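K.L.:
model the structure of this input:
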Amino acid sequence: MRKLSIIGMPMDLGQMRRGVDMGPSAIRYAGIYEKLKMLFDKIHDMGDIQIGRPETKVDAESNLRNLELVAEKSELLAREVDKIIETGAFPLVLGGDHSIAIGTLAGVSKHYKNLGVIWYDAHGDLNTAETSPSGNIHGMPLAVSLGLGHELLTGIGGFSPKVKPENIVLIGIRALDQGEKDLIRKLGIKVYTMHEVDRLGMTRVMEETISHLKERTDGVHLSLDLDGLDPVDAPGVGTPVTGGISYRESHLAMEMLAESGIVTSAEFVEVNPILDEKNKTAMAAVALMSSLLGDKLL
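P.N.:
Presented below is the predicted three-dimensional model:
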């Protein structure tokens, strides 16, 4: 039996722009349940993790914004994702800013010896408190999942690291801070910047990604930030970067992942309806989720 569980993580604590907490609602409004119920024998929308309306706090020692709150809420998400996998369902997490990946990966990775991660994003999200220009935790979740960063974040789920550098593939990257560049080189993380996407084409990028991860992983998590797409196709994001992946290229990527059968969990993040145009970005997210999970034209 093919089962799917959807959970919303309406958290905007990892950055400064309000509105991304309404991402899960926007995605639901765009018809995610109706679109996916045809693809699964059983589908369950679990609702949202309760975040509340906490005031922004900056940790005096680390200069990280909302450190304790992000850690607390990430722990809640990790537990829920863990439970979903225990039931044999595919976990689909709706964000929220990209700091939610800290909790998602903590919940997913305990079920795999060699979890693979596809990070589909304009940004590397590989900063730490020492390298971050802003102190925003949504720029740190991949570093945290590698075991790099504040112990309140790296220790979520009771173990660290959640993923090995050789099991990560970044796709669509076009904005990196210097510390992230240095870390990518140091750890030898596989990256397809927009230069490679343009030069090789999305078909080859995905063929190489799938081949690389199939060889060394026993499960693959897709973390898709809608700012990986070009702002023309996904305007409702907090940190848009021009020159991104097209809507059609993204569909091809998702379709190829569906055909490969390697993806075992996913999250779609950074949909901000306040910045959007007629819910265009949420509708793009729903269409891409549908392709990832097996929807076909014929």
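K.L.:
every contact and neighbour count from this point should use C-alpha atoms.
P.N.:
Will do.
K.L.:
so residue 244 versus residue 208, what's the distance?
P.N.:
The gap separating residue 244 from residue 208 is 20 Å, by Cα to Cα, to the nearest Å.
K.L.:
how about residue 278?
P.N.:
Residue 278 sits 36 Å away from residue 208, taking Cα to Cα as the criterion.
K.L.:
equivalent analysis for residue 162, please.
P.N.:
The value you get for residue 162 to residue 208, if Cα to Cα is used, is 23 Å.
K.L.:
more neighbours: these two, which one.
P.N.:
residue 162 (26 against 13; other Cα atoms under 10 Å).
K.L.:
isn't that one up against residue 143?
P.N.:
No. Between residue 162 and residue 143 there is no contact, the gap being 10.1 Å when judged by Cα atoms under 8 Å.
K.L.:
in this structure, which spans are helices?
P.N.:
With DSSP state H, the ranges of helices along the chain come out as 23-29, 32-36, 67-86, 101-109, 141-145, 151-154, 178-187, 194-200, 202-216, 247-260, 280-292.
K.L.:
do you know which of those helices lies nearest residue 168?
P.N.:
helix 202-216 (8.1 Å; Cα to Cα).
K.L.:
what packs against that closest one?
P.N.:
helix 247-260 (3 or more Cα pairs under 8 Å, 6 or more residues apart in numbering; DSSP states H and E).
K.L.:
for residue 226, grab the count of nearby residues.
P.N.:
If we define neighbours as other Cα under 10 Å, then residue 226 has 30 of them.
K.L.:
separation between it and residue 265?
P.N.:
If you measure residue 226 against residue 265 using Cα to Cα, the figure is 17 Å.
K.L.:
and for residue 46?
P.N.:
According to Cα to Cα, residue 46 stands 16 Å off from residue 265.
K.L.:
those two - which one has more neighbours?
P.N.:
The neighbour comparison of residue 46 against residue 265 (other Cα under 10 Å) goes to residue 265, with 22 against 12.
K.L.:
let's see this one next, to set against the first:
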Amino acid sequence: MVKFSFLQPGKPAVFKDRFVTKVNEQLIPYSEGETGEIGLIGLPYSKTSISLSQASDAPKTIRASLSSFSTFSGERDRDYEDVKILDFGDVQTHPTEMEESIDRLHISVREMLEKDACQRYIMLGGDHGVSYPSIRAFKEHYGEIGVIQWDAHHDVRNLDDGGRTNGTPFRSLIDGGHLKGENLAQIGIRDYANAKEYHSYTIEKGISVYTMEDVEQKGILPIIERELERLSKLVDVIYLSVDMDVVDQAFAPGCPAIGPGGITSRELLASISTAASHEKVKGMDIVEIDPSKDFRDMTSRLAAAAMLRFMYN
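P.N.:
You can find the predicted model right below:
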């Protein structure tokens, strides 16, 4: 006679330690009137990628990677199990129309912000093209916006050779009047990864550019602190845009545009912690992870760790 059943219909067979709270357990589907500390939305779009990319699959992979982390920080001797993460789900993009999809992303981020349900927000891409509609929504909601961009590339390509792509978000924002050049700081720009024309564009528009040589010589944390102080005097809100290809390929193999000579995973996490500690930082996007190119979800797990550094601050 069977006294106990170990069948769990509809539930995964996952070990549960009664003393451990995993970060994924904090995700709460948003419902009208609900409030929390962090708002989360997926922007699963990668059809604007210059190279073949399945970055549209990244939001679900990054969410799943949150189960690898607990809410307790031993370094701070603090448990963040009471932090509520409201999940607004993933935006349904159009199957074929690019501009329609960009509009949907813009409308959805704006709608999330208008709920006024959270203190800070995380947008999970998708390729870097999703930053264009997302940052526009933040600008419209909060006012003058400043951006700190972690990236190997300037992402200010011309729009004549293919329209809006994952290489054009900051050109689109600046030329469209949504972002002033002097309110953009680019960190981790890699050598032999950009064209002279786009280097000249950053100078013309007054963009603050920090190359990997700058990171090596000055250190990434002093650079972040300097830009936070500078931008906070110019803008109402600061937005962090994290292109994961800023990280060296040894630590982030799941990026479509991997390359050597990038920052380490520790530099990424430490710099996000420093940036997120500023009161004017309200949003962060994480982009350019292709789970199909990843190894044991290394890149998605690093993105999840970056989320923790942003949320638990």
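K.L.:
what does stretch 211-220 of structure 2 contact?
P.N.:
Contacts made with stretch 211-220 of structure 2 from outside it, assessed by Cα atoms under 8 Å, 6 or more residues apart in numbering, are listed as 187, 188, 189, 190, 191, 223, 261, 262, 263, 267, 271.
K.L.:
hmm, try it at 7 Å
P.N.:
Residues outside stretch 211-220 of structure 2 that contact it (Cα atoms under 7 Å, 6 or more residues apart in numbering) are 187, 188, 189, 190, 262, 267, 271.
K.L.:
and the end-to-end length of stretch 206-219 of structure 2?
P.N.:
Here the two ends of stretch 206-219 of structure 2 are set 22 Å apart, with distance taken as Cα to Cα.
K.L.:
now for residue 263 of structure 2: which residues touch it?
P.N.:
Under the criterion of Cα under 7 Å, 6+ apart, the contact list for residue 263 of structure 2 reads 188, 246, 247, 248.
K.L.:
just the buried residues from these, in PyMOL please.
P.N.:
For selection in PyMOL, the members of the contacts of residue 263 of structure 2 meeting the burial criterion (16 or more other Cα atoms under 10 Å) are listed in this command:
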select buried, resi 188+246+247+248
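K.L.:
and in structure 1, which of the contacts of residue 263 of structure 2 remain?
P.N.:
Taking both residues aligned by TM-score structural alignment, their matches' Cα atoms under 7 Å as the threshold, the shared contacts between this structure and structure 1, drawn from these, are 188, 246, 247, 248.
K.L.:
return the member of those nearest to residue 113 of structure 2.
P.N.:
Distance to residue 113 of structure 2 across those (Cα to Cα) is lowest for residue 246, with 27.6 Å.
K.L.:
now for that closest one: which residues touch it?
P.N.:
Residue 246 of structure 2 sits next to 150, 151, 152, 188, 262, 263 when contact means Cα under 7 Å, 6+ apart.
K.L.:
surely the fourth one meets residue 149?
P.N.:
No. At 8.6 Å, residue 188 of structure 2 does not count as touching residue 149 under the criterion of Cα atoms under 7 Å.
K.L.:
any shared contact partners between these two?
P.N.:
Counting by Cα under 7 Å, 6+ apart, residue 188 of structure 2 and residue 149 have no common neighbour.
K.L.:
what about the equivalent of residue 232 of structure 2 over in structure 1, distance to residue 261 of structure 1?
P.N.:
Residue-level alignment of residue 232 of structure 2 against structure 1, with TM-score structural alignment as criterion, gives residue 214. Separation of residue 214 of structure 1 from residue 261 of structure 1 (Cα to Cα) stands at 10 Å.
K.L.:
also residue 138 of structure 1?
P.N.:
Separation of residue 138 of structure 1 from residue 261 of structure 1 (Cα to Cα) stands at 28 Å.
K.L.:
of the two, who's got more company?
P.N.:
Neighbours of residue 138 of structure 1 and residue 261, each counted by other Cα under 10 Å, are more numerous for residue 138; the result is 25 against 15.
K.L.:
need the contact list for residue 295 of structure 2.
P.N.:
253, 254.
K.L.:
can you tell me what it aligns to in structure 1?
P.N.:
Under the alignment (TM-score structural alignment), residue 295 of structure 2 pairs with residue 277 of structure 1.
K.L.:
can you put the kept ones among the contacts of residue 263 of structure 2 in CSV and add distance to residue 100 of structure 2?
P.N.:
Supplementary listing: those in CSV, determined by distance: Cα to Cα, whole Å:
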residue, distance to residue 100 of structure 2
188, 32
246, 29
247, 31
248, 34
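K.L.:
my read: residue 133 of structure 2 touches residue 106, true?
P.N.:
Yes. If you go by Cα under 7 Å, residue 133 of structure 2 and residue 106 touch, sitting 4.4 Å apart.
K.L.:
so what's residue 180 of structure 2 up against?
P.N.:
Neighbouring residues of residue 180 of structure 2 by Cα under 7 Å, 6+ apart: residue 174.
K.L.:
try 10 Å this time
P.N.:
144, 145, 146, 147, 170, 173, 174, 205, 206, 207 (Cα atoms under 10 Å, 6 or more residues apart in numbering).
K.L.:
which of these does structure 1 keep?
P.N.:
Among the contacts of residue 180 of structure 2, the ones whose aligned partners also stay in contact in structure 1 (both residues aligned by TM-score structural alignment, their matches' Cα atoms under 10 Å) are 144, 145, 146, 147, 173, 174, 205, 207.
K.L.:
by neighbour count, which of those residues wins?
P.N.:
Counting by other Cα under 10 Å, residue 146 has the largest number of neighbours within these, with 29 neighbours.
K.L.:
which one in structure 1 is aligned with that residue?
P.N.:
For residue 146 of structure 2, the residue aligned by TM-score structural alignment is residue 116.
K.L.:
next up, the contacts around its match.
P.N.:
Contacts of residue 116 of structure 1 were listed using Cα under 10 Å, 6+ apart, and they are 109, 162-169, 212-214, 216-222, 262-264.
K.L.:
grab the most central residue of structure 1 for me.
P.N.:
In structure 1, the residue lying closest to the centroid (Cα atoms, centre = their mean) is residue 223, at 2.7 Å.
K.L.:
that residue matches what in structure 2?
P.N.:
Taking TM-score structural alignment as the alignment basis, one finds that residue 223 of structure 1 is matched in structure 2 by residue 241.
K.L.:
measure that match to residue 252 of structure 2 for me?
P.N.:
Distance from residue 241 of structure 2 to residue 252 of structure 2, counting by Cα to Cα: 16 Å.
K.L.:
again with residue 61 of structure 2
P.N.:
Here the distance between residue 61 of structure 2 and residue 252 of structure 2 works out to 14 Å (Cα to Cα).
K.L.:
the more surrounded of those two?
P.N.:
residue 252 (27 against 20).
K.L.:
who's in contact with that one?
P.N.:
Contacts of residue 252 of structure 2 (Cα under 10 Å, 6+ apart): 244-246, 258-259, 262, 264-265, 289, 294-295, 297-303.
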